[in-house]
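Asker: quick one: sequence plus predicted model below, questions after.
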Amino acid sequence: MSAPAPNAAPAAAADTESSPERSARLTGQRVGGVFTVLYILAIIGVWIALLTPASVTLSLRIADLDPEGKTSSLALVAGVGAIFAMVANPVFGHFSDRCTSRWGRRRPFVVIGTLVGGASLFVIGTAPSIPVVLVGWCLTQIAMNAAMAALIAILPDRVPEERRGTVSGLMGMTNQVATVSGTFLIATTGTQGLGMFIVPAAIGLVLVVVFALYLKEVPRGKAEVPPRTWLDIPRSLWINPLRHRDFAWAFVSRFLVWTGKALLLTYKTYFLMDHLGYSSDRAASILSWAMLVLAIGVVLGSNVSGWLSDRLQRRKVFIAVASVLFGIGMGVIAVSSTLTGFIAGIAVAGLGQGVYVGVDYALVVSVLPDSETEAAKGMGLFNIANALPQSVAPAIAPLFLAIGGGSNYAVLYISAAGFALLGAIAVMFIKGAR
């Protein structure tokens, strides 16, 4: 993975170049089909390594170690891990922005982060107690989010504006593809032993290394980056919302829409059991199909919206339409008293979610503060808008459910629709993007 020497260029020309243009000139590598495929596969690889334990195997491991207190132990491990994830993404994104390694700014964090994350999953798989699992999961979240922060920053670093919608659309489906892939992997590895942790981590590492070997980066000289201080860490967690209003509105929009999504996903099982009257076994069977419907909607919506937004060179309208679609899906679920209505709402919500994730990365890149020098930090902070709703939604949901005497799922999902519609309104305040 040796880096090519930079080519000379007039300073005046360099001053007018975008980051993708400069990278293409210095490395001789442009974003084409092979680059895009390997890039998307690398993102899927990191998600497989992280989401497979997050959604399935971590809970199984905790149940083995603490069968009586598994619910509270899982809440502790997952909750503390989520905090580390939110902090690690922008902090390591900032370190990646300032990296002067001979391997480039992004490759060391992508490869080492995935490798350390895999080793941390090994710790979980062999842990003798819940405290060791907690340490292992926190290390996994730190390492994998360091890798993801550097990977996501490659979008503003390398992808030209006219292709960002298409690539953003592909990025938008990676989470769902990884989740489904992880489910099939567990069916192959089984739910006992190290395999359910190591196999997803190994697949992620292979996909990441293949992309890292293909990626060309030019090292930055130490004179090109500001001196490092301990204040860099708190600074990496802050972008002034008053100075950078467009970025702030993009963050608020995603936070609101993702809060609505979290309300749906967190309480979908209880909705089927308490509101529609299904047994736990039947609800689990229904949800497997419902999540497949959701995934199809996400994949379809993200790819179509990303491609079309490039053709039209517009992003905001797709975000607004997506938020409205998601809100409609939540509204359908709120008034539903049948399984058909629930599945129909899931389908519409999945399509709306897909349209949103197909464009929102491309949108935020266009309003990213200091994108030439601090892209990973900015994208890392933006990703907090994904993670924070996972903590906020369970905290506020009981307030909506309690209205009218309790178990008021209609109010819960109408509220979720309201969050999504507010997200559509928020994006309209962005001035620096079309």
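Answerer: Great, that's in hand. Numbers count the residues shown, from 1 in each chain.

Asker: could you use CA atoms for every contact and neighbour count after this?
Answerer: Will do.

Asker: skip the chain neighbours and tell me the closest residue to residue 97.
Answerer: Excluding the flanking residues, the one nearest residue 97 by CA to CA, 6 or more residues apart in numbering is residue 374, at 5.5 Å.

Asker: count of neighbours near residue 355?
Answerer: 31 (other CA atoms under 10 Å).

Asker: packing partners of the helix or strand encompassing it?
Answerer: Element membership for residue 355, per DSSP states H and E: helix 339-357. Applying 3 or more CA pairs under 8 Å, 6 or more residues apart in numbering; DSSP states H and E, one finds that helix 339-357 makes contact with helix 161-189, helix 280-312, helix 316-334.

Asker: which other helices and strands contact the last one?
Answerer: So the one you mean is helix 316-334. helix 339-357, helix 409-427.

Asker: reformat the ones you listed as TSV; add distance to residue 155.
Answerer: As requested, those are exported to TSV (distance: least, CA to CA, whole Å):
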stretch	distance to residue 155
helix 339-357	14
helix 409-427	21
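
Asker: so for residue 114, which of these sits nearest?
Answerer: Residue 114 lies closest, by CA to CA, to one member of these: helix 339-357, at 23.6 Å.

Asker: what's the helix or strand just after the closest one in contact with?
Answerer: Note on helix 339-357: by DSSP H and E, the next helix or strand toward the C-terminus is helix 360-366. Residues outside helix 360-366 that contact it (CA atoms under 8 Å, 6 or more residues apart in numbering) are 155-156, 164-165, 168, 247, 250, 315-316, 319, 371, 379, 432-433.

Asker: put this next to the first one:
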Amino acid sequence: MRERSGGSRLQSPRYLVLYALAAAGGSAAYAPLLTLFLPVYATDVWGGEGIVVLSYAAFVGAIAASLGNIAFGWASDVTGTRRPWIVAGLILSSVLLTLLFRIESVPLFLAAIAAWQVALNMMLGPLFAWAGDCVPDEQKGTLGGLLAVAPATGALTGVLLTVPDLASPQMRLILNAGLVAVMVLPVVVFGRPRAMPQLMASSAEDETRQPIVAGDPAYPADRAPVARMWMVRLLIQIAEAALFAFLLLWFRTLDASVTDNRVAQLFTVVLFTCVPLALIVGRWSDSTRRPRLPLTITAAGAAIGLAMLTFAQDITAGIAGYVVFAIMAGVFLSLHASQTLRVLPRPATRGRDLGIFNLTNTVPSLIMPWLVLALIPMFGFQALFALLACFAALACILLATMRKF
């Protein structure tokens, strides 16, 4: 956490770029496995029962990831350092990743998935908290723009590793682990961030503080911004998770000729489109010191895209609505990830608190299936899209009416 003495008001560009590369490595560590490798492996090994195994794996993995992120974020708070946890999580998760496809027992496979998720979050929890220690508010918009590279890199890694005849399923996992190490290790070894004492100002005192006292700056009385930032991300993430899981099925109700490859290409194009847009918007929010406005506008844009999906009657309108939603939501989530660091109240528990924020990434996997089962069989996809549009609109309202941020 306290990597260097001295300091500057702004963090070095080298650290920001290497940190963004490491965040991209974090996405590459799980996106190809969860979206491409696991479904194929489950089908090959368990046949018709593969979808059941995948459902259990998703449920168990989401719980393990949630607990692991909070636990190791908190552990890095307590120990006062992030980098050893990042390296240990990288090594352990890489080893477990390469062993997954050697297991054919369902109980052991689920246990291995849980262990891998815990190890992965040993790396991810401290990694994301490290940005809070090192990146000042004046650069959080820029950081958010750089973080847009992460999901695009995860998608691109999956494309590269699934090139026909490139490697066997087992070798793909080994190559995947190697690529992740190449992306994560540079910031650990060469990042050398400038110290930001203003970001750690209250951490030395937190251990001895009493419960909240009125006027104590380390314990702000108004926690509303924290709760609102948590809720708005959850609302957008639920919508994104639902579309990611069921977009192909819906497209095929509009046009039976739509292929999975066409949808995969659409996902990739949208993710890469988000990168320059998020960078431009993030830099603008830094220069104008208006961090909330881009979040409010992109949440509104996501709601508009979902409304377009609600009324779409053909594949062209459906794709247009999805593109609007996905670009707006992608920029929103990237900027939100960095701007969240503004509202966390205690530097000494930053890792733990970010772990709690990370629940907005895992809880949607537990909520979304129930929404789908409740709405689609009786009312169709349009009812689901209408509800998700309401979620995004509510996120926009919550942001627009925030008094402090």
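Answerer: Structure received. If you're wondering where the values come from, they're calculated on a predicted model, not measured in any experiment.

Asker: so what's the alignment partner in structure 2 of residue 164 of structure 1 closest to, chain neighbours aside?
Answerer: Alignment note (TM-score structural alignment): residue 164 of structure 1 maps to residue 140 of structure 2. With sequence-adjacent residues excluded and distances taken as CA to CA, 6+ apart, residue 140 of structure 2 is closest to residue 338, at 5.4 Å.

Asker: count the neighbours of whatever residue of structure 1 lines up with the one you found for me.
Answerer: In structure 1, residue 338 of structure 2 lines up with residue 362, judged by TM-score structural alignment. Number of residues near residue 362 of structure 1 (other CA under 10 Å) recorded here: 28.

Asker: what about residue 362 of structure 1, distance to residue 350 of structure 1?
Answerer: Applying CA to CA, to the nearest Å, the value for residue 362 of structure 1 to residue 350 of structure 1 is 19 Å.

Asker: same thing with residue 304 of structure 1?
Answerer: Distance of residue 304 of structure 1 to residue 350 of structure 1, computed by CA to CA: 13 Å.

Asker: check residue 46 of structure 1 too.
Answerer: Taken as CA to CA, the span from residue 46 of structure 1 to residue 350 of structure 1 is 22 Å.

Asker: swap in residue 296 of structure 1?
Answerer: On the measure of CA to CA, residue 296 of structure 1 and residue 350 of structure 1 end up 7 Å apart.

Asker: higher neighbour count, those two?
Answerer: Set side by side, residue 296 of structure 1 and residue 350 show more neighbours around residue 350, with 30 against 19, by other CA under 10 Å.

Asker: what's the matching residue for the more buried one over in structure 2?
Answerer: Residue 350 of structure 1 maps onto residue 326 in structure 2, by TM-score structural alignment.

Asker: for residue 305 of structure 1, same thing?
Answerer: Residue pairing (TM-score structural alignment): residue 305 of structure 1 is matched to residue 281 of structure 2.

Asker: isn't that match up against residue 292?
Answerer: No - using CA atoms under 8 Å as the test, residue 281 of structure 2 is too far from residue 292 to be in contact (11.3 Å).

Asker: and those two? Which one has more around it.
Answerer: Counted by other CA under 10 Å, residue 281 of structure 2 and residue 292 do not tie: residue 281 has more neighbours, with 21 against 17.

Asker: and that one, what does it touch?
Answerer: Contact analysis of residue 281 of structure 2 by CA under 8 Å, 6+ apart lists 141, 145, 294.

Asker: again with residue 65 of structure 2
Answerer: By CA under 8 Å, 6+ apart, the contact list for residue 65 of structure 2 reads 114, 117-118, 120-121, 362.

Asker: try 7 Å
Answerer: Residue 65 of structure 2 is in contact with 117-118, 121, counting by CA atoms under 7 Å, 6 or more residues apart in numbering.

Asker: cool, and residue 301 of structure 1?
Answerer: So residue 301 of structure 1 contacts 351-352, 354-355, 358 (CA under 7 Å, 6+ apart).

Asker: so how far is residue 233 of structure 1 from the aligned partner of residue 111 of structure 2 in structure 1?
Answerer: The pairwise alignment with structure 1 assigns residue 111 of structure 2 to residue 135, based on TM-score structural alignment. The gap separating residue 135 of structure 1 from residue 233 of structure 1 is 21 Å, by CA to CA.

Asker: got it, and residue 427 of structure 1?
Answerer: As for residue 427 of structure 1, its distance to residue 233 of structure 1 is 29 Å (criterion: CA to CA).

Asker: likewise for residue 289 of structure 1?
Answerer: Between residue 289 of structure 1 and residue 233 of structure 1 the computed distance is 43 Å (CA to CA).

Asker: so for these two, which sits in the more crowded spot?
Answerer: residue 233 (16 against 12).

Asker: ok, now how distant is the more buried one from residue 87 of structure 1?
Answerer: Here residue 233 of structure 1 is placed at a distance of 10 Å from residue 87 of structure 1 (CA to CA).

Asker: ok, now which ones touch the aligned residue in structure 2 for residue 90 of structure 1?
Answerer: Taking TM-score structural alignment, residue 90 of structure 1 has residue 70 as its aligned residue in structure 2. Residues near residue 70 of structure 2 by CA under 7 Å, 6+ apart: 352, 355-356.
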